[in-house]
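In: Have a look at this prediction, sequence included:
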Amino acid sequence: MSDALRPHDRHPPARFNAARYCLAENARLRPDKTALVLVGDGTESRLSFAAVDRAVRSIAAGLHSLGLKQGERVMIRMGNEADYVLVYFGALAAGLVALPSSPQLTEGEAAFLMENSGAAAIVVGGGCTVPPEALGGRLLLDAAAIAALKAGPVLPDYADTAADDPAMLIYTSGTTSRPKGVLHAHRAAFGRWPMVEHWIGLTESDVMLHAGTMNWTYTLGVGLSDPWSVGATAVLYNGPRDPAVWPRLIAAYGATLFAAVPTLYRQILKYGDLAQHDLSSLRHGCTAGEPLSVELLEAWTRATAKPLYEALGMSEISTYISSGPTIPVRPGSPGRPQPGRRVAILPVEGEPVPLPAGETGLLAVHRSEPALMLGYWNRPDEEAEVMRGDWFVGGDLARLDSDGYVWFEGRNNDLMKAMGYRVSPNEVEVVLSAHPSVAEVGVAELPVRADVSVICGFVVLQPGAEPDAADLLAWCETRLAAYKRPREIRFLDTLPRTANGKVQRKRLVEALG
């Protein structure tokens, strides 16, 4: 991080470019240091900070030469390849708006993103296609075109953007049947410093191994932007998705930090053969994307003797609640608001007056937070729904204890009704997941008659365990109030999940077939 941009400033300067923030000082101070290691199945490629800086500014110059103007959207439709990273930062360097997307999108889904965003250019990688009829005059750039841009002239300097200028448009689930775009400013990169210091604990000497795919903001942020903001090395993987590979990569690359979702940590414990690998370089693991169970936390720390730090966040603000090197772990809680964040619990209904400790309400972030989104793309009505006075509320139900720790109670729209009470599925899932026969669990309402639903646990069993619904119900009987207990247990081979590994509670009943 540049000496001119210290975290205690809280806000970036008025003129601020996210790509410059991550790369310019590194290219000047440590040009030959490895910035990115991309590991495949028996392959490896490395890029220094000088090489990344040059490629990014060449791509930026090339995008300008093609007639793209500041603020226009560049959609990236590629797999886990180095060019994904370079094009993403190249768009930011040019003052354009990067739209990262998943290669798993169908052509129809990709066409919706192109049309909805008004993308001016589409960058495609190997195996990713765009229907000609969907292009509508947009620029289509393939691997050969990007190679030509990288070999071309270099932009003399990063675009002179304002901190509030749009930088990234990401699509996430909305309240309708179509995804909605979340628009972030360049300042969002600077707004990540509380997590860099207090959740991840990054320094220049670190090696960050991230298990996510490049289209995910968790990877683009924690896996790339955050390490580069302090001059650390990023390691990403584009080989087969085998849980056993991660301990090997930690040992092989001397990773000091590892980031993944809880589900992957669980799979590593099951399939990773940790005892066969030297994990002495690892300082701690970071986890986000879904709640971390007490059972998994204890299992990981017992098996590795390494801390595991959880964070809670969302697309609109990234992670803002966490444990970490400066925030002691409290099992069952994702942690406390990171220093520098303005966080409160607001009533579900009524005036946006922060609630006292112990009361459950909507988790809220003050609108002055530099990491907060600019807004939803062309959806002013939904923006109005999430702003309560000076506070952004994303739908997470939580309470603060007397020490400031957050206790997550699920999503407001995931709440179940039982015997006249509101019940958080998260609370029931935590209890069921602690049973020794349970590998994974999701909880949702199960319709049993036209007008009656009951709380149901959808369970994936541990290998060799026998399905015994009565035993699981008895387990809950001594651990949950009567109105919170599941009335039914259903067994599944797998739980429906999003591409980023989150359990889709609304699809659990569908999974029964």
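Out: Good, I have the coordinates.

In: from here on, contacts and neighbour counts on C-alpha atoms
Out: Noted.

In: can you pull the contacts of residue 49?
Out: Counting by C-alpha atoms under 8 Å, 6 or more residues apart in numbering, residue 49 touches 23, 26, 27, 30, 31, 32, 33, 34, 35.

In: Select from these every entry located in strands.
Out: For the contacts of residue 49, the ones inside strands are 34, 35, with DSSP state E as the criterion.

In: Now list the buried members of the contacts of residue 49.
Out: 23, 26, 27, 31, 33, 34, 35 (16 or more other C-alpha atoms under 10 Å).

In: could you dump those to TSV with distance to residue 258?
Out: What follows is the buried ones among the contacts of residue 49, written out as TSV (distance: C-alpha to C-alpha, whole Å):
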residue	distance to residue 258
23	22
26	22
27	25
31	24
33	20
34	17
35	16
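
In: Go through those and say which is closest to residue 180.
Out: Distance to residue 180, by C-alpha to C-alpha, is smallest for residue 23 among the buried ones among the contacts of residue 49, at 29.8 Å.

In: Residue 64 versus the closest one, what's the distance?
Out: When distance is defined by C-alpha to C-alpha, to the nearest Å, residue 23 is 19 Å away from residue 64.

In: put this beside the first:
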Amino acid sequence: MNLARYCLTAAAPDPEKTALEVIGPGGTVLEQWRYGALTDAVLSVAAGLSATGLDRGDRVLLRIGHSSDFPLLFFGAIAGGYVPVPTSPQLTSTETSAILADSGARLVLHDGKTGVPETAGARLLGPADISGLKQAAPASFADTDREDPAFLIYTSGTSGTPKGVLHAHRAAAARRPMYQGWYGMRARDRLLHAGAFNWTYTLGVGLMDPWANGATSIVYDGPRDPELWPDVITASRATLFAAVPSLYRRILKYGTVSPQSFPDLRHGLTAGEALSAGLHEDWKERSGRELYEALGMSEISTYLSSGPETPVRPGSPGKPQAGRKVAILRETGDEAGFAATNEAGLLAVHRDEPGLMLGYWNRPQETNAAFRGDWFLTGDRARGDDDGYYWYEGRADDLMNAFGYRVAPEEVERVLAGDPQIQEVAVTAVPARDGVSLITAFVVPVDPTAFDADRLAAHAAANLAEYKRPKDYKVLKELPRTPSGKLRRTALRQRPGP
């Protein structure tokens, strides 16, 4: 099994069908790649990389911005049996140098625009070299095994040093439960993803899955102001649109959205952070279309979702996708301790899950520590209801301690978000003095001039036990997030006092 071969040939699409379309402002088509030409270009890159003297399994660090070169080089490396290491173009040279050193990459592909790492013993290939790779005579797909390393992606590192997540060639085919369990994917679909290429959400949802189904992937290269996205979705003729919940929220706030907007769109897809029931309701009411959520992580891809075959239950990411072995384990107890229905516990995936990573790069102890018996602990807390829906209860390491009680920030956030004056809210425990932390709510009001903290506190008092209520409310213009849109609670905890 070769991951690149699977993605480009599994659906046996017409070589003349459009696989990748790069569009600019107004929907102008900047690039159009048909399946035949795309496959040839990927295999040319594979041949070009082979000519550099790489050995099977060598890592190749990608310092490539948001352009078609990214998928060509990413899949080209995999096609040749090498291991691409995608990185965000927003990383500094210092940050990239740390990833290069940890990954041991022998080659760095640089587009001339992103920060260049201290290459040490690695060889640096610039824009002219990349052009040469794409012009090499196409090779054949490397005869790799399903368990061979395919790509190495580094987590965002919001709470510490980024660590590498190593995936096998089986990872793409393991995404098949998502095709109908989340997307309702069809070969005639045109999927537009709002994320950056280096993010696993984009690599999988924006590229691997559309191509494995013979569909078309659409990439937007232009200004990313939220009010522009409705026109981008319309002009691209996207039938599926994928983004994080915070972008949907901003589109509704700043853009013009109605049931007449983007006429080709069947429904929206969202992942990367929890989708609130209120945002789901607002999107569905304003756009007239459904919004399907999925829960996953870099180590596995998504495994819980709603979709055309799994009706949305607002506030829940859905049910385990068909064939997934997912469980909720008791937070304390023996290895076989499963949580009861409606009991919050640790969300886990069985080690037999084909989409599970090979391990954390060069961190065998951390890999082993992530398992309880045969179950990989995702780090998320959840509970399951009588109908098989799962309810996200936040990260296990985000739990706050209040007077000896453990409090999930998401529970408090859901209540506070029910106050109409709140646009966004995040809750975390902020150190006040040695040994004392206060549950603090950071709010982005709909109208900052009219925000009433006492009213919000009264709303919390009416809906939360006393020990769960925030002891302080701070107003922000926006919540701190990673480039991929995830909330950075650590940054909130580290904010200086008034």
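Out: Perfect, thanks for sending it. Since the model is a prediction, treat every value here as computed from it, not as a measurement.

In: Now do the helices in the stretch 351-498 of structure 2.
Out: Using DSSP state H, counting those that start in this stretch, the helices of the stretch 351-498 of structure 2 run over residues 364-369, 409-416, 453-463, 489-493.

In: Packing partners of the second one?
Out: For helix 409-416 of structure 2, the packing partners by 3 or more C-alpha pairs under 8 Å, 6 or more residues apart in numbering; DSSP states H and E come out as strand 390-395, strand 422-433, helix 453-463.

In: and with 10 Å instead?
Out: In terms of contacts (3 or more C-alpha pairs under 10 Å, 6 or more residues apart in numbering; DSSP states H and E), helix 409-416 of structure 2 is packed against strand 390-395, strand 422-433, strand 436-445, helix 453-463.

In: follow-up on the earlier one: which of the contacts of residue 49 of structure 1 map to contacts in structure 2?
Out: Contacts conserved in structure 2 for the contacts of residue 49 of structure 1, using both residues aligned by TM-score structural alignment, their matches' C-alpha atoms under 8 Å: 23, 30, 31, 32, 33, 34, 35.

In: just to revisit the earlier point, which among the contacts of residue 49 of structure 1 gets closest to residue 473 of structure 1?
Out: Scanning the contacts of residue 49 of structure 1 for proximity to residue 473 of structure 1, where the rule is C-alpha to C-alpha, the winner is residue 35, at 51.2 Å.

In: Which residue in structure 2 aligns with that closest one?
Out: Alignment note: residue 35 of structure 1 maps to residue 19 in structure 2; criterion TM-score structural alignment.

In: who's in contact with the residue most central in space within structure 2?
Out: By C-alpha atoms, centre = their mean, structure 2 has its centre lying nearest to residue 201, at 3.4 Å. Residue 201 of structure 2 is in contact with 193-195, 207, 242-244, 270-272, 296-298, 301-302, 484, counting by C-alpha atoms under 10 Å, 6 or more residues apart in numbering.

In: tell me which element it is part of?
Out: Applying DSSP states H and E as the criterion places residue 201 of structure 2 in helix 200-201.

In: Compare that helix with structure 1 and give me the mean distance after superposition.
Out: Compared with structure 1 after fitting, helix 200-201 of structure 2 has a mean deviation of 0.7 Å; criterion: mean C-alpha distance after the TM-score superposition for structure 1.

In: Residue range in structure 1 corresponding to that helix, please.
Out: Under TM-score structural alignment, helix 200-201 of structure 2 corresponds to residues 217-218 of structure 1.

In: Give the buried residues for the helix or strand encompassing residue 30 of structure 2.
Out: Under the criterion of DSSP H and E, residue 30 of structure 2 resides in strand 29-34. Neighbour counts over strand 29-34 of structure 2 (16+ other C-alpha under 10 Å) mark 29, 32, 33, 34 as buried.

In: And for stretch 380-392 of structure 2?
Out: In stretch 380-392 of structure 2, counting by 16+ other C-alpha under 10 Å, buried: 380, 381, 382, 383, 384, 389, 390, 391, 392.

In: Quick one: map the fifth one onto structure 1.
Out: Following TM-score structural alignment, the counterpart assigned to residue 384 of structure 2 within structure 1 is residue 400.

In: so who does that match touch?
Out: 333, 335-337, 344-345, 355-361, 363, 406-408.

In: what's the distance between it and residue 344 of structure 1?
Out: For residue 400 of structure 1, the distance to residue 344 of structure 1 - C-alpha to C-alpha - is 8 Å.

In: Need the overlap of contacts for the two.
Out: 337, 355, 356, 357, 361, 363.

In: which residue lines up with the last one in structure 2?
Out: Alignment note (TM-score structural alignment): residue 363 of structure 1 maps to residue 347 of structure 2.

In: out of everything not next to it in sequence, what's closest to that match?
Out: By the measure of C-alpha to C-alpha, 6 or more residues apart in numbering, the closest residue to residue 347 of structure 2 outside its immediate chain neighbours is residue 328, 4.6 Å from it.

In: I'd assumed residue 377 was in contact with the one you found.
Out: Yes. Taking C-alpha atoms under 10 Å as the definition, residue 328 of structure 2 is a contact partner of residue 377 at 9.3 Å.

In: can you list residues touching both of these two?
Out: Residues touching both residue 328 of structure 2 and residue 377 (C-alpha under 10 Å, 6+ apart) are 346, 347, 348, 349.

In: Show me just the buried residues among those.
Out: Neighbour counting with 16+ other C-alpha under 10 Å marks 346, 347, 348, 349 as buried within these.

In: and of those residues, the nearest to residue 106 of structure 2?
Out: residue 349 (33.3 Å).

In: What's the average distance for the helix or strand that that closest one is a member of when superposed on structure 1?
Out: Under the criterion of DSSP H and E, residue 349 of structure 2 resides in strand 345-350. Averaged over the aligned pairs, strand 345-350 of structure 2 sits 0.4 Å from structure 1 after superposition, using mean C-alpha distance after the TM-score superposition for structure 1.

In: residue boundaries of the strands in the stretch 1-150 of structure 2?
Out: Assigned by DSSP state E, counting those that start in this stretch, the stretch 1-150 of structure 2 shows strands spanning 18-23, 29-34, 59-63, 83-86, 107-110, 123-125, 149-154.
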